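*Asks:* here you go, sequence then predicted model.
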Amino acid sequence: MAAYFTNFRKLKCSTEPSPHCTKMKVKILQWHAVASWTWDAQDETCGICRMAFDGCCPDCKFPGDDCPLIWGSCNHAFHLHCILKWVNSQTSTPLCPMCRREWQFKG
């Protein structure tokens, strides 16, 4: 019978706070971070040509400095050649191909 009451008290402590319940206290003496984080990028591919950013656009033969990423004020990124073609093809005020806000180079 004593085991029943002990188990009942443990069950009750897990569902209802009471003065009979004991809480485990842990003091952290030292902390070593083992992970890092970065902001979640919206995409890993260009929204115009759909090629990976770590590669190059269809106009370039090799990835690198000749095919940099360009960000707009809306925080969307594109290959330089892709966004230049897009902006030059617009008949009126150029808009971001992703969110349709007025396109402005982030500077």
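*Replies:* Perfect, thanks for sending it.
*Asks:* rest of the way, CA atoms for contacts and neighbours
*Replies:* Noted.
*Asks:* who's in contact with the closest residue to Asp54 other than its chain neighbours?
*Replies:* Excluding the flanking residues, the one nearest Asp54 by C-alpha to C-alpha, 6 or more residues apart in numbering is Pro63, at 7.2 Å. By C-alpha atoms under 8 Å, 6 or more residues apart in numbering, the contact list for Pro63 reads 54-57.
*Asks:* please compare the first structure with the one that follows:
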Amino acid sequence: MKVQFTSCTLASEWCWAVKDSNDVCGICQVTFDVACPACKMPGDECPVIWGVCTHVFHLHCIMKWHESSTNGETCPLDRSPWRTLAA
């Protein structure tokens, strides 16, 4: 049996493995499938990062938070010491 394709349309979709697909970054309030305000495209250039406290943020948002925070490196949502969850 020989099969010949005349056309083919491919599609794909990706998302971060967050608990709720409608969840948003606690700092910029943008969903994780969209880039943070500092980036143009979502994906590997704008990753998400989980804290031990289970809060999730865009990497750029949490970095900017720590640069401007007077409380040291704390979680913006619960003010616990920020520690990144090991992969």
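*Replies:* Perfect, thanks for sending it. Keep in mind that this is a model prediction, so the values were computed, not measured.
*Asks:* tm score of chain vs chain?
*Replies:* Aligned and superposed, the two chains score 0.70 in TM-score terms (TM-score structural alignment, normalised by the length of the second structure); 68 aligned residues with a C-alpha RMSD of 1.7 Å.
*Asks:* which one's the longest helix in the first structure?
*Replies:* Secondary structure assigned by DSSP state H gives helix 2-15 as the longest helix of the first structure.
*Asks:* the helices in the second structure, which residues?
*Replies:* With helices called from DSSP H, the second structure shows them at 59-68.
*Asks:* these two touch, right, Ala52 of the first structure and Thr45?
*Replies:* Yes. Applying C-alpha atoms under 8 Å as the test, Ala52 of the first structure and Thr45 come out as touching, 4.2 Å apart.
*Asks:* in the first structure, which spans are strands?
*Replies:* Using DSSP state E, the strands of the first structure run over 69-71, 77-79.
*Asks:* which residue in the first structure aligns with Lys40 of the second structure?
*Replies:* Aligned counterpart of Lys40 of the second structure in the first structure: Lys61 (TM-score structural alignment).
*Asks:* that match: neighbour count?
*Replies:* When neighbours are defined as other C-alpha atoms under 10 Å, Lys61 of the first structure has 11 of them.
*Asks:* ok, now which ones touch the spatially most central residue of the second structure?
*Replies:* Among the residues of the second structure, the one closest to the centroid is Val48, at 2.7 Å (C-alpha atoms, centre = their mean). By C-alpha under 8 Å, 6+ apart, the contact list for Val48 of the second structure reads 16, 32, 56-59.
*Asks:* still touching in the first structure? Go through those.
*Replies:* Retained in the first structure (both residues aligned by TM-score structural alignment, their matches' C-alpha atoms under 8 Å) from the contacts of Val48 of the second structure: 32, 56-59.
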